[in-house]
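1. My questions concern the predicted model and sequence given below.
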Amino acid sequence: MTGAAREAGADAAAPASPAVPRRLPYGLVLLLSGAFLLAAATAGVAVGSITIPAGQVWEILLHRAHPALAEPAWPAVRETIVMDARLPRVLLCAVVGAGLAVCGMALQAVVRNPLADPMLLGVSSGATVGAVVVVVFGVAWFGVFTLPFSAFLGALAALVAVFLLARSGGRMTTVRLVLAGVATAEVLSAIAGFVVVTSDDPHAAQSALRWMLGGLAGTTWEMFWIPAAAVLVGTLVLLGVSRPLNLLLAGEEAAAALGLDVHRFRAALFVLVAMMTGTIVAVSGAIGFVGLIMPHVVRLLVGADHRRALPAAALLGAGFLIAADLAARTLVSPEEIPVGILTALVGGPFFLWLMRRKAAR
C-alpha cells in the first residue's frame, strides 16, 4: 500500500471532527456591543417620570461639552435632570456592569469553573458585610474611602475562605466550589442581616437593607469616580495578563509547565477581583449573575481568548445592566424595583441551565 493510500485510509477511519461554530467577525461584535451600550444609555437618560426626547438628550450633552455645538432651546430643569440625576446613574450602571462582567470572566479562568461568579462565590456577600458594618455603625476612619476599603476587605476574606474550603480534603471540583461559595454567601448574608436587624438606627438599617438588594437609586457624581477608576485600572490589568489567563484554561499543570507561577498569579488575581468587587458593591449593593451570564455570552460570540473576550464582556455587561436598571425604574413606576432582583430573575434560570448542561456533558 502506498503512503498516499495509507493516509487516505487513516483519514477515512478517523472520526469526523466536530464542526466549529461560525462566529461573527470580532470587529462587528464590538461594533454591535457598542451600539447596544449607546442605545441603552440614551434610553436610560431619556426615560423616566419626565420623558425627554433622545435628540434633546444629545443636544444637552453636546451643549455641556461645548456651548457652540448646540443652542440651548430646552427648559433649564431638563438639563438639570439629565446632567445631575440621570447621567451619573447611567454611567455608574455602565461601570458596575462592566466591572462585574470582567470580574466574572477572570474568576471563571482563575478557578477553572464556568459557574464562578462574584455573587455565587460569596465575594459580593463578603463585600456586603464589610459595607453594611460601615453604613450601620457610621464608621468613617478613612473618609470617603472607608466604605470601598471595608467592602474590599470583606470581599477578599470571603474569596480566600471559599477557595480554601473548596480545596480542603482533595482536588477542587465544580460541585465543591459551588457548595463552598453558596454556603459562605449564606452565612455572610445572615451576618449582614443580623447587623441590620439589631441596629439602633432605623434609618441606617432601612438604607442598608434596601442597598443589600442591589440598586443605584440616589447616584451622584461623587459616587462615580472611585468605582470608575477601580474598574478601569482592573480591566487594563486583566488585559495585560490575558496570556496567563489563557494558560490557566488549559489546566494548572500545563500553565506551570509553560512557566506560570500559578499560586502567585492566582493570589494576585484574587486581590484584584476583590478590589474591583468591593468598590462596586460599595456603591451598588449586591447585584448578582451579571458576572455569570456575560462571560458565557461573550465566549459564544468571540471565543475564549481573553484579549478579545474582556473588551466585549465589558461592553455587553455595561449595556445589560443599564437596560436592567431602566426596567427596574419603569416596570412598576413610580415605585422602583431593586435591580438586583431583576438580574436574579434572569440569572437564576440561566445558572440552572448551565448546571444541567455541564451535568449532561
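-> Cool, got the structure. Residues are numbered from 1 along each chain as shown.
2. only C-alpha atoms for contact and neighbour calcs from this point on.
-> Fine.
3. and Ser49, how far is that from Trp211?
-> 22 Å (C-alpha to C-alpha, to the nearest Å).
4. more crowded one of the two?
-> The residue with more neighbours, out of Ser49 and Trp211, is Trp211; 25 against 10, by other C-alpha atoms under 10 Å.
5. Next, the contact list for that one, please.
-> Ser284, Gly285, Ala286 (C-alpha atoms under 8 Å, 6 or more residues apart in numbering).
6. can you rerun that using 10 Å?
-> 128, 131-132, 135, 205, 217, 281-287, 338, 340 (C-alpha atoms under 10 Å, 6 or more residues apart in numbering).
7. Secondary structure element holding it?
-> Using DSSP states H and E, Trp211 sits within helix 202-212.
8. mind listing what's buried in that helix?
-> By 16 or more other C-alpha atoms under 10 Å, the buried positions in helix 202-212 come out as Ala204, Ala205, Ala208, Leu209, Trp211, Met212.
9. okay, pairing it with this:
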Amino acid sequence: MTDLASPPRPTTTQPPAHVAAPAPRVTRRALWLAVGATLALVLAAGISVSLGTLRLDPVAAVRAVVSPDDSQVATVVWAIRLPRIVVAMLVGAALAGVGVVMQAVFRNPLADPGVTGVSAGAAVGAVAGITAGLAGSLQWGVPIAAFTGALVVALLLQAVLHTNRGASTYTLILVGVSINAFAGALISILVANAHDDALARGAVFWLAGDLELRTWNHAAIAVIPIALGLGLLLTRTRALDALLLGDDVTSTSGYNVHRTRLALLLIASLVTGAAVAVSGVISFVGLVVPHAVRLVIGAKHAQLLPISIVGGALFLVLADTAARAASVTMVIQTGAVAALIGAPVFLALLLSRRHT
C-alpha cells in the first residue's frame, strides 16, 4: 500500500545537450583579479609615460596626458610615449587572448602563436611584405601579408589535428617546431635576397620584436583587427569551454566541431597577424599570462579570456617600460625583455603545476 503521507519522488529531467547552459557566474576571486589587473594597467601606463631616454617628471607627464599643450613634455608624451604604450597594450592583449584560444582549440596548455608556428607564419608574410617594399607603398600591405602567413599556418595545424585524431596533443608542438624551422629558413632567404639593404636591415630589426618608433599610424593599423577579433572571441567562450573538453562534448553541445575550430583559428590568425605586423615576433605572452590567470581563477573562458586580455596588455606594457628604462645605459628590445621575464616565469609555473 502506498503511504500517502510520503512525498512523491522528485523527477529530474536532463535538458537536451544542445540547449545552452546559463551564463556562468563571475566568482569573487575573478572579479578582484579583473579589477586589480585593470588598475595595475592604468598605473603601469601612467608610470611608463615618464620613463625613457628622456626622463620626465611623473606628475608633469600625467598632466600632459590629461590636458595636452604645446610644451616639450606634452610633445614627447603624445608623439612618442603614448603611441608606443597603446601599441604595447594592443599587442599584449592580442597575444594573450590568442594564447587562451589556441590552448582550448588544440587542447594543449603549451599552445600559443609562437610555439605552434602561427607567429612564424605571420613573420614570413610580414618580412615578405617589408622586403618587397609594401611598408612604404601600401599602408595595409604588411598587416595583410602577416595575416595571410598566420592563416596558412593555422589552417595547416587544423588539417594536422583533423587527420590525426588519435595522435598525442604534443604532436602539435612538434609540428610547430618544424614550422618554426621552415619559416626561419624562408625568412633568411627573403632577407638575404632583399633588393635594398635598408629593407633587409629593417626586417632583421623588426624580427627581434620591438616597439621602438611606433606611431599613431601603427596603432591605427592594429586597433581595428585586434579589437574586432578579440570582441568576436569574447562571444565564443562557451564554444571554447566545449572544445577544451573534447570533440564529443563539442558535438553534443550543438557545435559543428570543424566549423567552430576553423572560425576560431581564422579569427586568431587575424589578431595574430595584426599584432605581429606592428611589433615583430614577441614570445611568451600567450603562454605565461593565460597560465598565471588559469592558476588563480580556473579554466572557465568567460572569466579566463577577458582577464587574460587585460593581463597580456599589462605584461607587455611592463616589459616595454623596462626596455625603455634600460635604454639609458644599453640597447634592449621589448621582445628580449618579454623573453627574459617570460621564460623563467613559465618554467616556474610548469614546475609548480607538476608539484601540485
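-> Happy to help now that I have it. For clarity, every value in this text was computed on a predicted model and none was experimentally measured.
10. ok, back up a step: between the buried residues of helix 202-212 of structure 1, which is nearest Phe224 of structure 1?
-> Trp211 (16.2 Å; C-alpha to C-alpha).
11. Can you lay out the buried residues of helix 202-212 of structure 1 as TSV showing distance to Ala360 of structure 1?
-> Putting the buried residues of helix 202-212 of structure 1 into TSV (distance: C-alpha to C-alpha, whole Å) gives the following:
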residue	distance to Ala360 of structure 1
Ala204	47
Ala205	44
Ala208	41
Leu209	39
Trp211	38
Met212	35
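12. To which residue of structure 2 is Gly317 of structure 1 aligned?
-> In structure 2, Gly317 of structure 1 lines up with Gly312, judged by TM-score structural alignment.
13. just checking, its match touches His291?
-> No: using C-alpha atoms under 10 Å, Gly312 of structure 2 is not in contact with His291, being 11.3 Å away.
14. who touches both of these two?
-> With C-alpha under 10 Å, 6+ apart, Gly312 of structure 2 and His291 have common neighbours Ala96, Gly99, Val285.
15. ranges for the helices of the stretch 1-150 of structure 1?
-> For the stretch 1-150 of structure 1, the helices defined by DSSP state H, counting those that start in this stretch cover 3-13, 26-46, 54-65, 76-80, 87-110, 123-137, 146-167.
16. The stretch 201-350 of structure 2 too?
-> Under DSSP H, counting those that start in this stretch, the stretch 201-350 of structure 2 gives helices at 216-234, 237-244, 247-252, 257-279, 285-297, 301-326, 334-355.
17. other SSEs contacting the first one?
-> Counting contacts by 3 or more C-alpha pairs under 10 Å, 6 or more residues apart in numbering; DSSP states H and E, the secondary-structure elements packed against helix 216-234 of structure 2 are helix 82-105, helix 141-163, helix 237-244, helix 257-279, helix 301-326.
18. now those as CSV including distance to Ala220 of structure 2 and mean neighbour count?
-> Shown next, in CSV, are those (distance: least, C-alpha to C-alpha, whole Å; neighbours: other C-alpha atoms under 10 Å):
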stretch, distance to Ala220 of structure 2, mean neighbour count
helix 82-105, 9, 28
helix 141-163, 11, 21
helix 237-244, 27, 22
helix 257-279, 10, 25
helix 301-326, 17, 25
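19. if we compare those helices, which one ends up closest to Leu39 of structure 2?
-> Of those, nearest to Leu39 of structure 2 by C-alpha to C-alpha is helix 301-326, at 9.7 Å.
20. so what's the counterpart of Ile332 of structure 2 in structure 1 up against?
-> Matched to structure 1 by TM-score structural alignment, Ile332 of structure 2 sits across from Ile337. Neighbour list for Ile337 of structure 1: Leu213, Gly214, Gly215, Asp325, Ala327, Ala328, Arg329, Thr330, Leu331 [criterion: C-alpha under 10 Å, 6+ apart].
21. Mind doing that once more with 8 Å?
-> Contacts of Ile337 of structure 1 by C-alpha under 8 Å, 6+ apart are Ala328, Arg329, Leu331.
22. Could you do Ala132 of structure 2 as well?
-> Listed by C-alpha under 8 Å, 6+ apart, the contact set of Ala132 of structure 2 reads Ala194.
23. Give me the distance between it and Gln139 of structure 2.
-> For Ala132 of structure 2, the distance to Gln139 of structure 2 - C-alpha to C-alpha - is 13 Å.
24. joint contacts of those two?
-> With C-alpha under 8 Å, 6+ apart, Ala132 of structure 2 and Gln139 have no common neighbours.
25. ok so, going back, start and end residues in structure 2 for the helix holding Trp211 of structure 1, please.
-> Under TM-score structural alignment, the match for helix 202-212 of structure 1 is residues 197-207.
26. Average separation of that stretch from the aligned part of structure 1, please.
-> Here the mean offset of stretch 197-207 of structure 2 against structure 1 after fitting is 0.7 Å, by mean C-alpha distance after the TM-score superposition for structure 1.
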